[in-house]
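Student: Below is the structure, and that's it, no one-letter string:
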């Protein structure tokens, strides 16, 4: 199976993992819809591609869930359908739970969880009608366990697993696949753009991200796994082992995390 001529919609495509996926899938011959809030940046990404004529831009804000059904109509109508939806857009958080305002928690949940759910619900009927489709959700290793300073972020990613694991069972007989992707430390601006407890931008590069896997390498490793229809995917460095420690030795992991410096 190849991505040549497949219609793929990628959110969060203006930077980081989404941008890297755009370049890699464009090279593989896919026809892309790329989305984020920043049209100018999306235009730059499009112009950087080897086949820019195969890219359509749909600007959207995942926090504005009431607008997403019309955005889905726009995206679907451009190429006629969507084969793959990459729910990649999101935001992180860096603050102790006690210091995090409730509206910040709501913002993280609105973007990471409700935004992905709303967009999926808007695209899903057309996939069910065609009895074909693949929904990819960028979660995180934080979707499998939590650390200090990331309570809201981890909660939003845990919620994605509960929702999309359930959805996978409901759409299996419609030939629709669901893949949850759990990156470790990937070198992007996710920490810089993270929200602090009062809603201000963190504006600091975390050490994990600074020394993490380059986004283009991540994209190259991810795409073959999506092609094989893997249901849950872990890509990163040694931090990936924490997922297995959580599963088999949770008390040991908790003891280790209490001693680890997190940024």
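Tutor: Happy to help now that I have it. As the structure is a prediction and not an experimental result, all values here were calculated from the model. Numbering: from 1, shown residues only.

Student: Only C-alpha atoms from now on, for both contacts and neighbour counts.
Tutor: Will do.

Student: Doesn't residue 181 lie inside a helix?
Tutor: No - secondary structure assignment (DSSP: H, G, I helix; E, B strand; the rest coil) places residue 181 in strand, not in a helix.

Student: ok, and here's another one to check against it:
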């Protein structure tokens, strides 16, 4: 597909993978909507883009602000063609020491509010008969990783939601992509929540030596252009683990065939 003159909306766009995706999509001619909590950092990303952009700062936990941003993003140039659910927070803490409020916060940010973001756009895209929903999960959304029980729960859940949504939308013209990055050189580890909910404040060697964000973004956008439904962007052992747990395309096709055969209509008729 061509990204020329498409509108791409990215959450978590002030740094890291989100900012890199904004740069990559803009370099391919997309008009980019940038969202995140820090307006100044969003503006700095916008200044470096090759095409027209719009900054819509909000906290994904604020449903009213998200709804207002959704209306603004749709109205900006007549619709949203690509939506990237990228906002999130990671974790570094053993399960036996992690307080429940940390689980609730991570699952809310990384799963529930990513679903809310998508749900605000599903009717818009389905009514238009086109669009792409992109969910940034993680290798930790395919393989359980120690010290990240809340993060894994949320990222696994995001994959499940996206897979079910893809099947439901398979006859609508709307495509759904799941991206599972491994270690990418961002501040994800520094910003991770510890067992008591405080910010970790330091990075990991695996993250510091990870894939450069611009390289990761280029791989992601290349795969989206090829209409790949589950996209692994990782190296070494992380790549091997991700591909070991990667869902075969035949499974996606089989579930989509159920929808094409009237599965949803039958279920709805049965109440």
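Tutor: On my side now, so go ahead. Source: prediction; values computed, not measured.

Student: How alike are these chains, TM-score-wise?
Tutor: Here the TM-score for the pair of chains, by TM-score structural alignment, normalised by the length of the first structure, is 0.91; 246 aligned residues with a CA RMSD of 1.4 Å.

Student: after superposition, how close is the helix or strand containing residue 33 of the second structure to the first structure?
Tutor: Taking DSSP states H and E as the criterion, residue 33 of the second structure maps to strand 31-34. Here the mean offset of strand 31-34 of the second structure against the first structure after fitting is 0.7 Å, by mean CA distance after the TM-score superposition for the first structure.

Student: Show me the contact partners of the helix or strand just after that strand.
Tutor: Downstream of strand 31-34 of the second structure, the next assigned helix or strand under DSSP H and E is helix 39-47. By CA atoms under 8 Å, 6 or more residues apart in numbering, the surrounding residues in contact with helix 39-47 of the second structure are 13, 14, 15, 19, 34, 35, 36, 53, 54, 55, 56, 57.

Student: Relative to the first structure, what is the average displacement of helix 39-47 of the second structure?
Tutor: Mean for helix 39-47 of the second structure is 0.5 Å (mean CA distance after the TM-score superposition for the first structure).

Student: What is the subsequent helix or strand relative to that helix?
Tutor: Next element after helix 39-47 of the second structure (DSSP H and E): strand 53-55.

Student: what's that next one aligned against in the first structure?
Tutor: The alignment of strand 53-55 of the second structure onto the first structure (TM-score structural alignment) spans residues 55-57.

Student: quick revisit: tell me which of the contacts of helix 39-47 of the second structure is nearest to residue 108 of the second structure?
Tutor: Of all the contacts of helix 39-47 of the second structure, residue 108 of the second structure sits closest to residue 36, with 15.8 Å by CA to CA.

Student: Number of residues surrounding the closest one?
Tutor: 23 (other CA atoms under 10 Å).

Student: returning to that earlier point: just the buried residues of the match of strand 53-55 of the second structure, please?
Tutor: For stretch 55-57 of the first structure, burial by neighbour count (16 or more other CA atoms under 10 Å) applies to 55, 56, 57.

Student: Where in the first structure does stretch 220-227 of the second structure align, residue-wise?
Tutor: The aligned range for stretch 220-227 of the second structure is 222-229, by TM-score structural alignment.

Student: Next, count neighbours for the corresponding residue of the second structure for residue 205 of the first structure.
Tutor: Taking TM-score structural alignment as the criterion, the aligned counterpart of residue 205 of the first structure in the second structure is residue 203. Using other CA under 10 Å, residue 203 of the second structure has 16 neighbouring residues.

Student: again with residue 40 of the first structure
Tutor: Neighbours of residue 40 of the first structure (other CA under 10 Å): 11.

Student: Can you tell me how far it is from residue 94 of the first structure?
Tutor: Separation of residue 40 of the first structure from residue 94 of the first structure (CA to CA, to the nearest Å): 28 Å.

Student: Same question for residue 10 of the first structure.
Tutor: 25 Å.

Student: what does residue 79 of the first structure give?
Tutor: Counting by CA to CA, the gap between residue 79 of the first structure and residue 94 of the first structure amounts to 39 Å.

Student: Between the two, tell me which one has more neighbours.
Tutor: When residue 79 of the first structure and residue 94 are compared for neighbours, residue 94 comes out ahead with 26 against 16, by other CA under 10 Å.

Student: Now do the contacts for that one.
Tutor: When contacts are taken as CA under 8 Å, 6+ apart, residue 94 of the first structure is in contact with 149, 150, 191, 194, 195, 196, 197, 202, 263.

Student: Also residue 90 of the first structure?
Tutor: Here residue 90 of the first structure is in contact with 12, 108, 111, 112 (CA under 8 Å, 6+ apart).

Student: Same check on residue 86 of the first structure?
Tutor: Going by CA under 8 Å, 6+ apart, residue 86 of the first structure touches 8, 9, 10, 11, 135, 136, 137, 138.

Student: hmm, 10 Å instead?
Tutor: Contacts for residue 86 of the first structure (CA atoms under 10 Å, 6 or more residues apart in numbering) come out as 8-13, 18, 21, 34, 116, 120, 134-138, 179.
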